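J.: any chance you can model this:
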Amino acid sequence: MEAFQHQLLTLLGGLICFYTLVKCIRFMKYVFPHIWSALPQTFFRSLGEWAVVTGAGDGLGKAYSFELAKRGLNVVMISRTLEKLQRAASEVEQTTGQKVKVIQADFTKNSIYENIEKNLQGLDIGVLVNNVGMLHNPLPCRFLNGPDIDEGKMDIIFNVFVLQMTKIILKQMESRQKGLILNLSSALGTFPCPLYTMYSASKAFISTFSKALQAEYKAKGIIIQVVAPYGVSTPMTMYQKPGLITKKAEEFVSESLDYVTFGDEVFGCLAHEML
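T.: Here you go, the predicted structure:
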């Protein structure tokens, strides 16, 4: 009996060591992305001539617009505030030399989708970045002390916008058998997060939706990935001071785009993957 227990524990220890080794090896792809799975310089352009970025007036949306333009794509920037959007678009166009198209859209209105679809007609769209979102209570608070439900349901409205934008653009990606959809979520959506209940729940929806959609369309050559960062210094986070964990938007986006072939969910940068 004693010998059997010894053999069983030895086997169990070996399996744990093997599992840990596999996890460590898989983690190395985040440490050395350019070695593990180097994307060719033409990767993004090979998907299509245009990228569509929502919430593009500032923060992560603006950073994604810049970075995708630097990687050879023309960019359609969509946001609510026209003046901010035009200013950001001008910066992208002048800095990168790529074509930039702007679409003003109030995400709270159901009437916007016909106009968006009309403005996107004829464009060879290879990348969609669903970035629109809002954090109603930047400071943690209990559910009953948070915003009114009418204000809090904005998170649900933003999720509907993600669904609509995905449906508009996924149709042409399916017909061409290629494309990349990045849905911005949050690490707070990867586990139940008390004191950020509404925000956490809405981001969990984005994560589940993205993973299920990838299972449906992976065989058609379309990459659908949820990006779930921890801290990024943006207007939504009141420009938290960048550091080891809190990343600048530009740094985060540049790194996250190197991870687009690393599975259906990533945290977007090495520091956040380690958490």
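
J.: alpha carbons only for contacts and neighbour counts from here, please
T.: Will do.

J.: all helices of the stretch 1-150 of the chain, in order?
T.: Using DSSP state H, counting those that start in this stretch, the helices of the stretch 1-150 of the chain run over 2-31, 33-36, 43-47, 59-70, 82-96, 112-120, 149-152.

J.: and these: which comes nearest Glu265?
T.: Comparison of these against Glu265 by Cα to Cα identifies helix 2-31 as nearest, at 12.8 Å.

J.: show me the strands in this protein, by range?
T.: 50-54, 74-79, 100-104, 125-130, 179-184, 222-227, 232-233, 247-248, 265-266 (DSSP state E).

J.: got the ones you listed as JSON lines, with distance to Lys203 columns?
T.: Shown next, in JSON lines, are these (distance: least, Cα to Cα, whole Å):
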{"stretch": "strand 50-54", "distance to Lys203": "16"}
{"stretch": "strand 74-79", "distance to Lys203": "20"}
{"stretch": "strand 100-104", "distance to Lys203": "24"}
{"stretch": "strand 125-130", "distance to Lys203": "12"}
{"stretch": "strand 179-184", "distance to Lys203": "9"}
{"stretch": "strand 222-227", "distance to Lys203": "10"}
{"stretch": "strand 232-233", "distance to Lys203": "16"}
{"stretch": "strand 247-248", "distance to Lys203": "20"}
{"stretch": "strand 265-266", "distance to Lys203": "13"}
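
J.: also this sequence, please, to line up against the first:
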Amino acid sequence: METLLVLFGILVMFIYFLKLMKCLRYFLLTKWYGVPNSFFVSMGEWAVVTGSTDGIGKAYAHELAKRGLNIVLISRSYEKLQKVADEIEQATGRNVKIIQANFSNTDIYQHIEENLRGLEVGILINNVGILQEPNPCRFLEMNDMDKTINDMIAVNVVSVVKMTQLVLPMMKDRQKGLILNISSGVANIPCPLYSLYSSTKIFIERFSRGCQAEYGSKNIIIQCLMPFGVVTKLSKCKPGMNTETAEDFARKSLDCALLGDRCAGCLVHDIQAIVIRKIPLWFLFNEAFLNKCIDFAKRSRGSSK
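T.: I've put the predicted structure just below:
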């Protein structure tokens, strides 16, 4: 028994040592050294960003252009696409190509493939995503339920798989590439009141890590990012100590590209992930707790109007 306890103690110390090393790597990569711009440019001439007219996607497009890549913007609003393209071209001098596509539709990928033909795509940011409304809520209380289910699966799941299918072959041929798939912190544990949304996001995590195991030996990085609070129109988060602006998150997460097949994208969110995974599920699944969460969300929405 004494030997077992000693071994258990050593195992616990080793686990926390690895967590400490990961934190130190965050500091080294995001605070002191960062990943050099030459790394991103070496992946290929073009970076493709989905959902790139607002929030995190727009921030990635700007940041990657600053780091020397030409940008392909893909989103549904032509006017917003043109506006963001003009901003990037004026600010960085990089070339920008726009592709208008609504990811709620599943017949768009031939059109996207045709527009990507001939481009040396070295980086793909699978960012596009949607969240249920109202949120949070129980599964059967989602607005326009049939449409919400179809749209969320098409946007959050199908887009990641199909866009990866389009760009991965050219990366495999060139033996290099970077794919960042944007999941969510809510995928760290089963998440009541966001059941469908969190399920689509854990799919991204499983798909990303599986593909990384399959293609990592080809010098291709496929990483799942699982952020918590980022200030965007979609999240409705407010600036604070545990939230990041879209611009800061894009910059920090790119510097985490060498941190493995899954991370939160910034140190404060990775600490949140460690904490939330320690919360007993019986507490999160408690009916009284869920009701309080819904009431708090309703009051917050009311006060913000």
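
J.: could I get the TM-score for this pair?
T.: Once superposed, the chains reach a TM-score of 0.93 (TM-score structural alignment, normalised by the length of structure 1), with 270 aligned residues with a Cα RMSD of 1.7 Å.

J.: just to revisit the earlier point, relative to His34 of structure 1, which of the strands of structure 1 is closest?
T.: Per Cα to Cα, nearest to His34 of structure 1 of the strands of structure 1: strand 265-266, 16.2 Å.

J.: distance of the residue mapped onto Tyr217 of structure 1 from structure 2 relative to Leu119 of structure 2?
T.: In structure 2, the residue paired with Tyr217 of structure 1 is Tyr215, using TM-score structural alignment. For Tyr215 of structure 2, the distance to Leu119 of structure 2 equals 21 Å [Cα to Cα, to the nearest Å].

J.: which residues touch the residue mapped onto Lys109 of structure 1 from structure 2?
T.: Structural correspondence for Lys109 of structure 1 with respect to structure 2 (TM-score structural alignment): Asn105. Going by Cα atoms under 8 Å, 6 or more residues apart in numbering, Asn105 of structure 2 touches Asp151, Ala154.

J.: so who does the aligned residue in structure 1 for Val161 of structure 2 touch?
T.: The pairwise alignment with structure 1 assigns Val161 of structure 2 to Leu163, based on TM-score structural alignment. Residues near Leu163 of structure 1 by Cα under 8 Å, 6+ apart: none.

J.: would you quantify the distance from Leu163 of structure 1 to Leu170 of structure 1?
T.: Using Cα to Cα, Leu163 of structure 1 is found at 10 Å from Leu170 of structure 1.

J.: same check on Arg26 of structure 1?
T.: In terms of Cα to Cα, Arg26 of structure 1 sits 30 Å off from Leu170 of structure 1.

J.: same drill for those two, tell me which one is more crowded.
T.: Taking neighbours as other Cα atoms under 10 Å, Arg26 of structure 1 and Leu170 compare with Leu170 leading, 23 against 13.

J.: quick one: contacts for the more buried one?
T.: Applying Cα under 8 Å, 6+ apart, no residues contact Leu170 of structure 1.

J.: how about Asn242 of structure 2, what's its partner in structure 1?
T.: Checking TM-score structural alignment: Asn242 of structure 2 goes with Ile245.

J.: any idea how far Lys220 of structure 1 is from its match?
T.: 36 Å.

J.: quick revisit: need the contact list for the match of Tyr217 of structure 1.
T.: Tyr215 of structure 2 touches Lys172, Ile221, counting by Cα under 8 Å, 6+ apart.

J.: one more: the one 10 residues further on?
T.: With contacts defined as Cα under 8 Å, 6+ apart, the neighbours of Leu225 of structure 2 are Leu180, Asn181, Ile182, Ser183, Ser184, Ser253, Arg262, Cys263, Ala264, Gly265.

J.: which one is the last one nearest to, not counting chain neighbours?
T.: Think Gly265 of structure 2. Ser253 (4.2 Å; Cα to Cα, 6 or more residues apart in numbering).
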